[in-house]
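Visitor: okay, sequence plus prediction incoming.
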Amino acid sequence: MIHVTSFQGLIMKHMRIPLKRVNDILLVLIVLINGYIILAPQLPKLEYWWQTRHGNKQQTLTKEIQAPATATTPTEQPNTLIVPAMLLKTPILEAPVKDTYKILDKGIWRWPLGSTPDKGGNTVLVGHRFTYTNPKGIFYYMDKVKVGDEIGITWKNKPYTYRVTSVREVPPTETSVTDQTTDDRLTMYTCTPLWNPKNRLVVVAQKEAN
């Protein structure tokens, strides 16, 4: 006859093996999750490093701004932003303010209370820089933009060229970046820094004569 204490000890002995496996699995998951949290914000930087040294996308986009293609059909093409320093060519999306978060998940959003390139004033474009669901946000490389860089916009089939005049960080309470202006400018902003996006990175560019 098996003693009760011996029986309990036998059960506990067999339970230790699966419990150890569970602990090992949990440890691996914790390491993987922590690794993703640390590495995810940095991975797009490796892509940028590779493309700027082994690709010609930046040069191609610069040429496209300086010698824009002439529309061969009357069909209206999507409004487009080109920023060579960011290796970026992307459509400019339109949506009401109530759909801000939904549209920002899809790309660059034009602040609807601002202006447009054809009307002058302050055209404001907003985009994510980094989220863990999309580590390479549309404005991830905005910190690569420098004063003097060219930016191109095609709006209603007409090209516009801008020259960067300032790059700065401001607190989120600084709402003047979206104010209308008497000069023709482009304002782009996103959250910064990557891990603790407590501020806004703002790029301002003046429109050049076409």
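Guide: Thanks, I have it.

Visitor: C-alpha only now, for contacts and for neighbours.
Guide: Noted.

Visitor: longest helix in the protein, please.
Guide: Counting by DSSP state H, the longest helix found in the chain is helix 4-39.

Visitor: tell me the SS of residue 168?
Guide: strand (DSSP: H, G, I helix; E, B strand; the rest coil).

Visitor: next, count neighbours for it.
Guide: Around residue 168 there are 11 other residues, counting by other Cα atoms under 10 Å.

Visitor: and the helices in the protein?
Guide: Counting by DSSP H, the helices of the chain are 4-39, 43-54, 57-66, 100-104.

Visitor: what angle separates the longest one from helix 43-54?
Guide: So that's helix 4-39. 40 degrees (axes from the mean of the first three to the mean of the last three Cα atoms, to 10 degrees).

Visitor: okay, now the one to match up with it:
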Amino acid sequence: MISVKIKRTKTTKDYLILGIALALLVGGGYLLITIFSPFFATQFIDPKNNETTKVLQKTTDEFHPENRIYIPAINVNIPYKTGGAEVLELTAWWRKPENGNPKEGGNFIIAAHRFQIGPTPQRTINNSPFYNINKLKVGDSITVDYNGKRYEYSIYDIYKVKPDAVEIEERTDQPRLTLYSCSLGGSFDKREVIIAVPK
């Protein structure tokens, strides 16, 4: 029996399928890199020597015109602002200013996204400033610039609450800083709460 080999040439359809497969592979890889960028960016943070600690060392005696929060243990250095929930898309949100601030005491409350995907890996990192809030420990330092003056806090309590636990935002008699963010499970899951007191 004679076998005949038919040489098949690549058609436009073959190239189209190959192009689509390649685009899906590259797009999927980019999406994975974008999603996991906050995780990878924070794996090698040295809590005693990072960008935030260097900024704090350089700016100790200066006037600080922008309201900012610094958390060296997780390399956070971001501004915070008042307003509505739209503030969270830009930076940290100073919740309920009437309940406290660093100068007058009370409960000074800052919230920020734990994870918020952006169009690029860097934007995802910037959108997720509290990604590592769960890595903070009792005794870690937090620095706040408020109306030109710098205030130092030390973490004394860490816990989780349900999303509707509004008591974490109530005014307190003693001065304190309350940080909170959603867990990685999302806004319907628990909230990670950090309580710090002035040093």
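Guide: Cool, the structure landed. The shown structure was predicted, so the numbers you read here are calculated from the model rather than taken from an experiment.

Visitor: tm score of chain vs chain?
Guide: The TM-score (TM-score structural alignment, normalised by the length of the second structure) is 0.76; 183 aligned residues with a Cα RMSD of 2.9 Å.

Visitor: show me what residue 178 of the first structure lines up with in the second structure.
Guide: Counting by TM-score structural alignment, residue 178 of the first structure lines up with residue 169 in the second structure.

Visitor: contacts only, for the closest residue to that match other than its chain neighbours.
Guide: Using Cα to Cα, 6 or more residues apart in numbering and skipping the chain neighbours, the partner closest in space to residue 169 of the second structure is residue 109 (6.7 Å). Residue 109 of the second structure makes contacts with 94, 95, 96, 97, 100, 169, 177, 178, 179, 180, as judged by Cα atoms under 8 Å, 6 or more residues apart in numbering.

Visitor: can you put those residues in TSV and add distance to residue 131 of the second structure and neighbour count?
Guide: Shown next, in TSV, are the contacts of residue 109 of the second structure (distance: Cα to Cα, whole Å; neighbours: other Cα atoms under 10 Å):
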residue	distance to residue 131 of the second structure	neighbour count
94	18	22
95	19	22
96	22	17
97	24	16
100	25	24
169	21	18
177	18	23
178	16	20
179	12	26
180	11	24
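
Visitor: okay, the residues you listed in TSV with distance to residue 43 of the second structure next?
Guide: Shown next, in TSV, are these (distance: Cα to Cα, whole Å):
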residue	distance to residue 43 of the second structure
94	28
95	29
96	33
97	34
100	34
169	31
177	26
178	25
179	22
180	21
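
Visitor: so which of the residues you listed comes closest to residue 150 of the second structure?
Guide: residue 177 (13.6 Å; Cα to Cα).

Visitor: please tell me how far that closest one sits from residue 186 of the second structure.
Guide: 23 Å (Cα to Cα, to the nearest Å).

Visitor: ok, now residue 130 of the second structure?
Guide: Residue 130 of the second structure is 13 Å from residue 186 of the second structure, by Cα to Cα.

Visitor: these two - which one has more neighbours?
Guide: residue 130 (27 against 15).

Visitor: all strands for the second structure, in order.
Guide: 68-71, 76-81, 92-95, 100-101, 105-111, 141-146, 149-161, 176-183, 186-198 (DSSP state E).

Visitor: spit out the contact partners of the spatially most central residue of the second structure.
Guide: By Cα atoms, centre = their mean, the second structure has its centre lying nearest to residue 129, at 1.8 Å. Residue 129 of the second structure sits next to 76, 78, 112, 113, 114, 115 when contact means Cα under 8 Å, 6+ apart.

Visitor: tell me the residue in the first structure aligned with the fifth one.
Guide: Under the alignment (TM-score structural alignment), residue 114 of the second structure maps onto residue 129 of the first structure.

Visitor: residue contacts, its match?
Guide: By Cα under 8 Å, 6+ apart, the contact list for residue 129 of the first structure reads 136, 137, 138, 139, 140, 141, 142, 190, 191, 192, 194.

Visitor: between the contacts of residue 129 of the second structure, which is nearest residue 153 of the second structure?
Guide: Nearest member of those to residue 153 of the second structure, counting by Cα to Cα, is residue 76, at 14.5 Å.
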